[in-house]
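Undergrad: I need the structure of the sequence given here:
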Amino acid sequence: MDGVRGRLETESQQAHRRLASLTRDFDRVVAGSRDANGDDEHDPEGATIAFERSQVGALIRQTEHHLGEVDAALARLDAGTYGTCERCGASIDQGRLEARPVARTCIRCAA
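TA: Predicted structure coming up:
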């Protein structure tokens, strides 16, 4: 299980770096929108700025969700329940855990 922990910790570190980068991007977009024309309806760049802000915001939420999943997988590892389906209690196939180390359910329950 040390290999699993290492992989999850690496995923956590990567996600934290991605989150920091996305947060900087979001802050730049917001700062840029302050300098832009405030009339989105008549400003050809207004819709682009709003779209970009929305896109970066969605990526931030997605990364935060993934961090939560990694943290939950680490907690299951500590509790000794990692690799056990949360729905039916069966073992999660090793191939599924290799492909998706944060998996909470076996393939049958996920379908």
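
Undergrad: alpha carbons only for contacts and neighbour counts from here, please
TA: Fine.

Undergrad: how far away is the residue of the chain most remote from its centre from residue 36?
TA: Relative to the centre of the chain, and counting by C-alpha atoms, centre = their mean, the farthest-placed residue is residue 42 at 35.1 Å. The gap separating residue 42 from residue 36 is 12 Å, by C-alpha to C-alpha, to the nearest Å.

Undergrad: also residue 8?
TA: With C-alpha to C-alpha as the criterion, residue 8 and residue 36 are 41 Å apart.

Undergrad: so between those two, which is more surrounded?
TA: residue 8 (21 against 14; other C-alpha atoms under 10 Å).

Undergrad: can you verify my assumption that residue 83 contacts residue 95?
TA: No: with contact defined as C-alpha atoms under 8 Å, residue 83 does not count as touching residue 95 (10.9 Å).

Undergrad: next, the structure of the following sequence, for comparison with the previous one:
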Amino acid sequence: MAALEAERADATAQVRDLERAVAGVVEASRDSNADDEHDPEGATIAFERAQAIAVRDRQLARLREVDAALERVATGTFGRCERCGCEIAPGRLLVRPTSHTCVSCASVR
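TA: Got it, this is the predicted structure:
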């Protein structure tokens, strides 16, 4: 599925860029005072590092979702709800191609 492959490529590129950003923030923190609590720059660096890691982790989760959807394509289960087995509405898959449940089952969560 072309949309999933494109989303995978995008997520992979973003993870790679975010890994570089995290490495840059970590490298910058090496040059600062190790005592973040008393260093005015330390809190900013710690915050930037936490933000970069959080965004990277969200992109890694997105990448896992895309890979799971591609696996469903490979096994022939893509477009079927994992809970009830019904077909997932094409509109839902168009908007969110990584969906693994139908709207009814997703709303029960």
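
Undergrad: report the secondary structure element holding the counterpart of residue 101 of structure 2 in structure 1.
TA: Counting by TM-score structural alignment, residue 101 of structure 2 lines up with residue 105 in structure 1. Assigned by DSSP states H and E, residue 105 of structure 1 belongs to no helix or strand.

Undergrad: could you pull up the residues touching the closest residue to residue 105 of structure 1 other than its chain neighbours?
TA: Closest residue to residue 105 of structure 1 apart from its sequence neighbours, by C-alpha to C-alpha, 6 or more residues apart in numbering: residue 85 at 4.2 Å. Going by C-alpha atoms under 8 Å, 6 or more residues apart in numbering, residue 85 of structure 1 touches 91-92, 104-106, 109.

Undergrad: mark which of those residues are buried, thanks.
TA: The neighbour-count test (16 or more other C-alpha atoms under 10 Å) marks 92, 104-106 as buried among those.

Undergrad: just flag the most distant two among these.
TA: For these, the farthest-apart pair by C-alpha to C-alpha is 92 and 104; their separation is 8.2 Å.

Undergrad: for the host helix or strand of residue 17 of structure 1, buried residues please.
TA: Applying DSSP H and E as the criterion places residue 17 of structure 1 in helix 2-35. Buried residues in helix 2-35 of structure 1, counting neighbours by 16+ other C-alpha under 10 Å, are found at 4, 8, 11-12, 15, 18-19, 22-23, 25-26, 29-30, 33.

Undergrad: quick revisit: quick one: residues contacting the match of residue 101 of structure 2.
TA: Residue 105 of structure 1 makes contacts with 84-87, 92, as judged by C-alpha under 8 Å, 6+ apart.

Undergrad: how does it look with 10 Å?
TA: 83-93, 96-97, 111 (C-alpha atoms under 10 Å, 6 or more residues apart in numbering).

Undergrad: next step: those residues restricted to strands.
TA: Among those, no residue falls in strands (DSSP state E).

Undergrad: name the member of those residues with the most neighbours.
TA: The residue in the contacts of residue 105 of structure 1 with the most neighbours, by other C-alpha under 10 Å, is residue 83 (23 neighbours).
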